[in-house]
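Q: Below are the sequence and a predicted model; questions follow.
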Amino acid sequence: MSMLKLTVSALTIAAASATAAAARDQIRIVGSSTVFPYTQAVAEEFSNQTGAPSPIVESTGTGGGMQIFCAGIGEQHPDITGASRAMKASEFELCQQNGVTDISEAMIGYDGLSLAVSNANDFAWDLTLEEIFLALAAEVPVDGEWVANPYRQWSEINENLPATEILVMGPPPTSGTRDAFVELAMHAGCKTLDYVEQGGFDSAWINENCSRMRTDGPFVEAGENDNLIVQRLQADPNAMGIFGYSFLYENLDTLKGVNIGGVEPDLDTIADFSYPIARPLYFYVKNAHRGVIPNLQEFVEEYMSDEALAAGGYLSERGLVALSDEDRAALQDAVLSGASFQPE
């Protein structure tokens, strides 16, 4: 790139950022519904400690947040987006195309994709990944054929499961939780099927045939507000929900986790990945807005503090599984210094 182009690009960023500073004094954050409660907790702590205006935090879903975050720089665009998966190369390219060329990535900790039911449901739920796939996939193998999912009751999948209707509420396609669930639960469950193992199907076949959730009733897309799933489970003892561990953790008085392969979702099993659908959580910072949007750098410092992120910190009290001390120190150094992110 020529020096002229670099200069023009820098002036464009500076002008847009100056407009941002003049137009608003509140930090704006979008993104994952799973990361939302952690970011909201940091926003409240930051405002209480500093007296600064509380950041505006919106739960838009990971995919929706990336689209909004990558749309440009300036006051009309958010400063941070939360994500329940890593930024995709296509999203990074969208950012680059729109002048969002300097981004820092923060992997803040770990989360388990919890399946949960009401405490009023007296069955001791313990599902395999294969059973989860057979309950929720659009197509499954029956008598050696790959067909539309015929299963309506749990007992049709395994006679030891209850003879109740399959009803599972979960995230929409725009959600990073949905992306992670498809990869960690649906694909993993599909791979264990005799039909797939004996057929020798490769990852491309699995991606094409094992990713679609059923749309005939047993799986219900419940939107980006995970609290609505919690409320539905509390009202219907036979319903099951999919959401981040923090929503289970905060509602253990009314909900219980579904074991997977004999492993209960909790802080320890998520941290050591013995719980099979654990995943990292992220947020991304628009570095062109640092030092321009009032209090943005200070907010990032609060998010990166030991008080927030360490084991026993106020985010772990809300269900976030903390990084090791070594990994947290490396994260803090990179994010506080504004290290630029490049997708793998």
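A: That came through, no problem. Residues are numbered from 1 along each chain as shown.
Q: contacts, neighbours, all on C-alpha from now
A: Fine.
Q: what about Val220, neighbour count?
A: 18 (other Cα atoms under 10 Å).
Q: what's the answer for Gly176, then?
A: Neighbours of Gly176 (other Cα under 10 Å): 27.
Q: What distance do you get for it to Gly31?
A: Counting by Cα to Cα, to the nearest Å, the gap from Gly176 to Gly31 is 9 Å.
Q: Need the residues touching each of those two.
A: 61-63, 83 (Cα atoms under 8 Å, 6 or more residues apart in numbering).
Q: from these, which is closest to Thr39?
A: The nearest member of those to Thr39, counting by Cα to Cα, is Ala83 at 10.9 Å.
Q: all helices of the stretch 1-150 of the chain, in order?
A: Taking DSSP state H, counting those that start in this stretch as the criterion, the stretch 1-150 of the chain carries its helices at 3-23, 36-50, 62-69, 89-97, 129-136.
Q: got TSV for the ones you listed, with mean neighbour count and distance to Ala222 too?
A: Output for those, formatted as TSV (neighbours: other Cα atoms under 10 Å; distance: least, Cα to Cα, whole Å):
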stretch	mean neighbour count	distance to Ala222
helix 3-23	14	35
helix 36-50	18	17
helix 62-69	24	15
helix 89-97	16	24
helix 129-136	22	14
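Q: Put this next to the previous one:
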Amino acid sequence: MRTSLFSNSPKSFLTIAVTALALTACGQGEQSNDDQASQGASDSQAQAGAEKYDRSQIRIVGSSTVYPFSSYVAEELGATTDLRTPVVESTGSGGGFKLFCEGASEDTPDFTNASRPMKASELKMCQDNGVDDITQIMVGYDGIVIGQKAGEPDLDLSREQLTKAVAAKVPQDGQLVDNPYNKWSDIDPSLPDHEILIYGPPTSSGTRDAFEELVMEHGAQNIDGYDGNKPAVRQDGKFVPSGENDNLIVQKLAQNGNAVGIFGYSFLEENRGKIQAAKVDGVEPKRELISSGEYPVSRSLFFYAKNAHVGRIDGMDDYVKLFLSDQMASDRGALKSLGLISLPPEELEAMREKWKNREQVTAESLKAEHG
């Protein structure tokens, strides 16, 4: 069992809270208006008389990329408090939003992880089912890696070359035709002379959404003949959807030197020695280049909280505070060793404030998020 990251036990925190309330009642409290407002936000559900649910464990679904970080925090919460360890499922970002947005009843998830922002259509799905009080928290950055077996010749792929390898249709002689490229060398003679085989994420994955946006849409804009059309992923066996467990992609790459895979940076960090990363547009997926945005396939990571469950499911506030603590999410935190690329200190503090205030996701905020 890991030792607690905090110096005070849960009982100590309770004692402090009771003492503080007593001082306030006697007119001796010196708590600022901001602190009082934040405490009010934290306890809003309990003050509203929310009834406790019978379920005693937090339930978390969503992104396979965020899964390792979320699972670590969940295990730490269970190991260092009296709370039961939350249940974390890897369902993909899209799959997570579907489950999260089913309603606000006890049998629906409390959090969903995502490797992309929520879509406006997903917010509407939530709202249509009575889930209209949601807080979005960004936890860090990630890069989408194009990986291959360690020891293979280095690859440097442009986003245009990747688009031609993955797209269902490509421009030829002024028309969009079924993708004729079977070998990488068919795309460019400088590329390896072996069959195209790409293990990638399924349609439910946020990694797939981000790859299509950051690689394929960008590539299509720079390839004559697409004329504004967004290419779909080919389905002729050259691109193989490999489920929500990115470790399976890593295992397949380790066994096949001719294959490449698409997965999150954290899985590269965990499997160095087995796999290596290709450059994309001449840039390596390094931590500092991902956080700066210089690596062209960089993205933000999120989780979403169902605020209607706060006060009804024990530990939701504890889980978020632990996740956003310096001990977990900062550049010196435990999640860095798992591959999380941390937010700058001021952005991390902004996320803590966002949670204290239970800042609500709106159509306008999502529009700004998607640019």
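A: Great, that's in hand. Quick caveat, the model's predicted, so the values are computed rather than measured.
Q: picking up where we left off before, of all the helices of the stretch 1-150 of structure 1, which lies closest to Met169 of structure 1?
A: Closest to Met169 of structure 1 of these, according to Cα to Cα: helix 129-136, at 10.3 Å.
Q: other SSEs contacting that closest one?
A: Contact analysis of helix 129-136 of structure 1 by 3 or more Cα pairs under 8 Å, 6 or more residues apart in numbering; DSSP states H and E lists helix 154-157, helix 188-191 as its packing neighbours.
Q: Identify the residue range in structure 2 corresponding to the last one.
A: Under the alignment (TM-score structural alignment), helix 188-191 of structure 1 falls on residues 218-221 in structure 2.
Q: Show me what counts as buried in the matching stretch.
A: 218-220 (16 or more other Cα atoms under 10 Å).
Q: check the fit of it onto structure 1 and give the mean distance.
A: Here the mean offset of stretch 218-221 of structure 2 against structure 1 after fitting is 1.0 Å, by mean Cα distance after the TM-score superposition for structure 1.
Q: what separates that stretch from the chain centre, distance-wise?
A: Relative to the chain's own centre, stretch 218-221 of structure 2 is displaced by 24 Å; criterion: Cα atoms, centre = their mean, to the nearest Å.
Q: Any chance you could list what contacts it?
A: Contacts of stretch 218-221 of structure 2 (Cα under 8 Å, 6+ apart): 159-163, 226-231.
Q: related to what we said a few turns ago, closest to Asp236 of structure 1 out of the helices of the stretch 1-150 of structure 1?
A: Of the helices of the stretch 1-150 of structure 1, nearest to Asp236 of structure 1 by Cα to Cα is helix 129-136, at 18.4 Å.
Q: in structure 2, what residues pair with that closest one?
A: The aligned range for helix 129-136 of structure 1 is 159-166, by TM-score structural alignment.
Q: again with stretch 283-299 of structure 1
A: Against structure 2, the aligned range for stretch 283-299 of structure 1 is residues 303-319 (TM-score structural alignment).
Q: Please identify the buried residues of the matching stretch?
A: Those would be 303-317, 319, for stretch 303-319 of structure 2 by 16+ other Cα under 10 Å.
Q: Which one of those is nearest to Ile144 of structure 2?
A: Nearest to Ile144 of structure 2 among the buried residues of stretch 303-319 of structure 2: Phe303, at 18.1 Å, using Cα to Cα.
Q: in the superposed pair, what's the mean gap between the helix or strand hosting that closest one and structure 1?
A: According to DSSP states H and E, Phe303 of structure 2 maps onto strand 298-306. For strand 298-306 of structure 2, the mean deviation from structure 1 after alignment is 0.4 Å (mean Cα distance after the TM-score superposition for structure 1).
Q: Just want the angle from whichever helix or strand comes after that strand to helix 67-80.
A: Using DSSP H and E, the helix or strand that directly follows strand 298-306 of structure 2 along the chain is helix 316-323. Angle of helix 316-323 of structure 2 versus helix 67-80, following axes from the mean of the first three to the mean of the last three Cα atoms, to 10 degrees, is 110 degrees.
Q: Determine which residue lies closest to the centroid of structure 1.
A: Taking Cα atoms, centre = their mean, the centroid of structure 1 lies closest to Ser84, which sits 2.2 Å from it.
Q: and the counterpart of it in structure 2, how far is that from Gly293 of structure 2?
A: Alignment note (TM-score structural alignment): Ser84 of structure 1 maps to Ser115 of structure 2. Distance, Ser115 of structure 2 to Gly293 of structure 2, by Cα to Cα: 16 Å.
Q: what does Asp281 of structure 2 give?
A: Going from Asp281 of structure 2 to Gly293 of structure 2 by Cα to Cα gives 13 Å.
Q: try Lys367 of structure 2
A: From Lys367 of structure 2 to Gly293 of structure 2 the distance is 20 Å (Cα to Cα).
Q: ditto for Thr108 of structure 2
A: 35 Å.
Q: Look at those two and report which has more neighbours.
A: Using other Cα under 10 Å, the more surrounded residue of Thr108 of structure 2 and Gly293 is Thr108, with 17 against 14.
Q: Chain neighbours aside, what residue packs nearest to the more buried one?
A: Among residues not flanking Thr108 of structure 2 along the chain, Phe100 sits closest, at 6.2 Å (Cα to Cα, 6 or more residues apart in numbering).
Q: what do we get in structure 1 for that neighbour?
A: Using TM-score structural alignment, Phe100 of structure 2 pairs with Phe69 in structure 1.
Q: Do I have it right that that match meets Arg28?
A: No: the pair Phe69 of structure 1 / Arg28 is not scored as a contact, 9.9 Å apart, by Cα atoms under 8 Å.
Q: Could you report the distance from Phe69 of structure 1 to Ala83 of structure 1?
A: 11 Å.
Q: Please enumerate the shared neighbours of these two.
A: By Cα under 8 Å, 6+ apart, no residue touches both Phe69 of structure 1 and Ala83.
Q: Relative to structure 1, which residues correspond to the lengthiest helix in structure 2?
A: For structure 2, the longest helix by residue count, based on DSSP state H, is helix 10-25. On structure 1, no counterpart of helix 10-25 of structure 2 exists by TM-score structural alignment.
Q: Equivalent analysis for stretch 257-269 of structure 2, please.
A: Aligned by TM-score structural alignment, stretch 257-269 of structure 2 falls on residues 237-249 of structure 1.
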